[in-house]
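Colleague: One predicted model, sequence on top.
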Amino acid sequence: MSSSLVLADKVPPALAEKLANDYQLYFYTKSSPEEIQAISEQTEIIVASGESTVNAEMISRFPNLKLIAVFGVGYDGIDVATATSKNIQVTNTPDILTDDVADLGFALILNASRRINAAQRFIEQGNWASGSFPLASKVTGKRLGIVGYGRIGQAVADRARGFSMPVACFSRHPVTDQDVKWYGDLTELAHNSDILVVCVSANPQTRGLINKQVLTALGPKGILINISRGSVVDEAALVDAITRGEIGGAGLDVFAAEPSVPEALLNRPEVVLTPHIASGTHETRADMAKLVIDNITAFQNGQPLLTPVTPKA
C-alpha cells in the first residue's frame, strides 16, 4: 500500500492539507522531472480536481498507477479512455454538489432577470437620487429550458416548480418526468424558452453546443445561464449576441479560458458573472474532500470504490 500521492494541478489547498495528514504529497506541476521520476514506480494514486489536466502523457509517467481520484463532478480534463485502457480506475464526487450548483444556477436566473448586480451598482454610483432604476424581467411563470437533464438539470427543474415555470429540456434520451417537455432538437428548445440553463456535461461532443444558431433561437429577450463548463458555449458567438442585443442577457459561472473573461462581458447590466463558484460553499467542499479521501481509503483497503466513473461507450 502506497503512502504517497501525486497531486495534479488545481487541487484545492484545503484538500491537500487533509491528505497531508496521512500521505506524503508530491505536487506534479511543482516537482522537478527528477523528483517525479524518483517516485514514478511507487505512485499508485493521482488526486485531481474537476479543472485538472491528467492526460495520456502524464499517465504514462506512472507505470503502476491504479487510481485517479477527482475532486469534482466534472472530469473532462481527465483522459478516462487512456486510464481505462490501462486498467486505472477513476472516481469523482457526484451528488454532493448538485444542490449548490442548482442553487447558484437559480441565483443567476434571478440576478440576470431582475438585474440585481446592476441595481446595486446603480445605488453605489449615486444614481438613485437622480431617478428610478430601469424595470427588469419577471421570473415567475417564465418558460425554462434545461440543456442536460442529469442530476443538476433535474435539481434546477425542482427549483423552477416553486416559481411556476413551465420546464422543458434537451437531453440524449427522452425524459420520464410528466411535467417536463422533452425536445430532441436544441434549437427548438431555445426557441421555446425564455431562460436557457446549460447543465450538460463537458466532452468533445458538447464542445460549442450552444452556438450562434441556438442563441439566435433564444432571441432578444432570452437569457442564457451557464453552470456547466465554458467549453460548452461558443464564447465568441455569445459575446457577439450580447453586444448586438441578440439575446436579453446572461448569467455565467464558467468561461472558455478561465480565469480569463472576455472584456466585452464586463460591466454590462444584462450580464452577471461569477468566478466558477457553483460548488463553492464550506459545507459542500468539505463533503467533496471527504468523498475523495473515502474513495482513496476504499482503494487502499481493497474495497469497492464509492463513486467510480463509468467510461463512456
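Modeller: Received it, and whenever you're ready, just let me know what you need.
Colleague: Please count neighbours and contacts with C-alpha atoms only from this point.
Modeller: Noted.
Colleague: longest helix anywhere in the chain?
Modeller: In the chain, ranked by residue count with DSSP state H as the criterion, the top helix is helix 282-300.
Colleague: other SSEs contacting it?
Modeller: strand 67-71 (3 or more Cα pairs under 8 Å, 6 or more residues apart in numbering; DSSP states H and E).
Colleague: and the strand it packs on, what other elements does it pack with?
Modeller: For strand 67-71, the helices and strands in contact under the criterion 3+ Cα pairs under 8 Å, 6+ apart are strand 45-49, strand 89-91, helix 282-300.
Colleague: which residues in the stretch 151-300 of the chain form strands?
Modeller: Counting by DSSP state E, counting those that start in this stretch, the stretch 151-300 of the chain forms strands over residues 167-170, 180-183, 195-198, 223-226, 249-252, 271-273, given from the N-terminal end onward.
Colleague: Against residue 180, how distant is residue 203?
Modeller: Here the criterion is Cα to Cα, to the nearest Å. By it, residue 203 lies 25 Å from residue 180.
Colleague: Now mean neighbour count and distance to residue 134 too, for the strands of the stretch 151-300 of the chain, in TSV please.
Modeller: Written out in TSV, the entries for those read as follows (neighbours: other Cα atoms under 10 Å; distance: least, Cα to Cα, whole Å):
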stretch	mean neighbour count	distance to residue 134
strand 167-170	24	28
strand 180-183	20	33
strand 195-198	28	20
strand 223-226	26	17
strand 249-252	27	15
strand 271-273	23	15
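Colleague: Against that first model, consider the following:
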Amino acid sequence: MGEAWRIVAVRRLSEAQLARLSRIAEVEYFEDLTDDNREEFLAALSRAHGLIGGKLELDEAMLAEAPALRVVSTISVGYDHLPLAAMNRRGILLCHTPDVLTESTADTAFALIMATQRRLVELANLVREGRWQAHIGREHFGVDVHGKTLGIVGAGRIGAAIARRGALGFGMPVLYTASTPKPELEASLGAQRRELDTLLAEADIVCLSVPYNADTHHLIDAAALARMKSSAALVNVARGRVVDEPALIDALQRGVIRAAGLDVFAEEPMPGDSPLASMANVVATPHIGSATHETREAMAQLAVDNLVGALAGRGPRTAVNETVLRRATGESREAQ
C-alpha cells in the first residue's frame, strides 16, 4: 500500500529527509513556490495524499481540488495560515512542530529585549556609519535589563522559556497572563499571574508569545498601549496581527511607550516604506525566531516523522486536531 501514497513537499527539506519520504511514497518536491510553478504545484496537490513543508500555501478552494489529501504536516508551530475548520470537516489530519523551536524563539525574544533596552542596533549603526565622534553621553544611554519587571503575555512553552531567562539570568520579577494558573512557573520563578490590563500597567517590558486567533487579533491596540508605562518596551515574537500595527507606530512616535522589538509583522515581508523600518526606537528582525540551523533541521525532521507516522497508521507525534487523529488511528486499527 505504501507505494500508492503520493506526497507534495515544499521548502526546507534536506536530501536525506526527501529520501526518507521517497521510501514510502512518490514525492513531488517544490524548492519554492512561484507564479511560474503554481499550476504545477496545484496539479500535484490534486493527486496528493500528504502535504509537507514550510510556509505552506493552502486555502479552502485548494482543499476542494485535493480530494485524496489526508495529512498536512506544517514545518511550524503556528497554523493560523491553514484552514483548520475546513480540514476538520474533511477529516484531514493537521500536524505541526511545537517544542523543538521553544528555546531558539525564546533566545530571539531575549535578544530583542536586550537590543531595545540597550539601544544596540541604533548605537552599532552609530559606529558603522562613522558618526561616533565623542564619548557617549546621556542622549545615547540605554536602560538596564536586570531587575526590571518582565511581563509575559501568553505563558505557554515559549513564554515560560522567556520567563526563565529573565528571572534566573537577570533577576527580573515575572508577571504573566494565561487562561489557567501556572503553578510550576510560580514555584520555580516566583512568577505572578495578572490580568492583561494590570500586567500592561506594571511591566517594564511586555513580551508577547500568544498564538494568533480571533481572540488575540489586535490584542495590543491603542487602548492597551496607553495602559503601558511610557518607559516600557514591547517585544513581539508571536504573530504580527496580535498587535494593531498603526496604533503601535503612533504610540512609538508620540512616546506613549519607549521602544519595540519586533520579529513579526502584520504583513511579511514588512513593506520597505513602513515607518517601523526606520524608527530609531524599533529593533525589527525578519521573523527569525526559529531561524537557526539546528532548530530548522529539528523542525523539518519532526514534520517528516509526523507525516510518515500518519500515513503508516501509527499516528503522528504532534497533531493539532486530535479528534481527526483518533478517528484516523481507529480506522487504521480496524483495517488491520
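Modeller: Arrived safely, thanks for sending. This one's a predicted model, so the numbers in the text were calculated from it and none came from an experiment.
Colleague: now the strands of the stretch 151-300 of structure 1 in TSV, with distance to residue 295 of structure 1?
Modeller: Shown next, in TSV, are the strands of the stretch 151-300 of structure 1 (distance: least, Cα to Cα, whole Å):
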stretch	distance to residue 295 of structure 1
strand 167-170	32
strand 180-183	35
strand 195-198	29
strand 223-226	29
strand 249-252	31
strand 271-273	33
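Colleague: which part of structure 2 lines up with the longest helix of structure 1?
Modeller: When structure 2 is aligned by TM-score structural alignment, the counterpart of helix 282-300 of structure 1 is residues 293-311.
Colleague: Can you give the distance of that stretch from its chain's centre?
Modeller: A distance of 17 Å separates the C-alpha centroid of stretch 293-311 of structure 2 from that of its chain, computed with Cα atoms, centre = their mean, to the nearest Å.
Colleague: can you list contacts of that stretch?
Modeller: With Cα atoms under 8 Å, 6 or more residues apart in numbering as the contact definition, stretch 293-311 of structure 2 has outside contacts at 12-13, 17, 21, 24, 50, 52-53, 71-76, 95-97, 100-101, 104, 290, 315-319.
Colleague: Please indicate which of those residues are buried?
Modeller: 12-13, 17, 21, 24, 50, 52-53, 71-76, 95-97, 100-101, 104, 290, 315-316, 318-319 (16 or more other Cα atoms under 10 Å).
Colleague: picking up where we left off before, nearest to residue 263 of structure 1, of the helices and strands packed on strand 67-71 of structure 1?
Modeller: strand 45-49 (27.0 Å; Cα to Cα).
Colleague: What's residue 13 of structure 2 aligned with over in structure 1?
Modeller: Counting by TM-score structural alignment, which is the criterion used here, residue 13 of structure 2 corresponds to residue 15 in structure 1.
Colleague: quick one: the helices in the stretch 101-250 of structure 1?
Modeller: Using DSSP state H, counting those that start in this stretch, the helices of the stretch 101-250 of structure 1 run over 116-124, 151-161, 186-191, 212-218, 235-243.
Colleague: give the contact list for the equivalent of residue 144 of structure 1 over in structure 2.
Modeller: Counting by TM-score structural alignment, residue 144 of structure 1 lines up with residue 150 in structure 2. Under the criterion of Cα under 8 Å, 6+ apart, the contact partners of residue 150 of structure 2 comprise 163, 166, 172-175, 203-207.
Colleague: Please determine how far residue 232 of structure 1 is located from residue 115 of structure 1.
Modeller: The span separating residue 232 of structure 1 from residue 115 of structure 1 equals 24 Å under the rule Cα to Cα.
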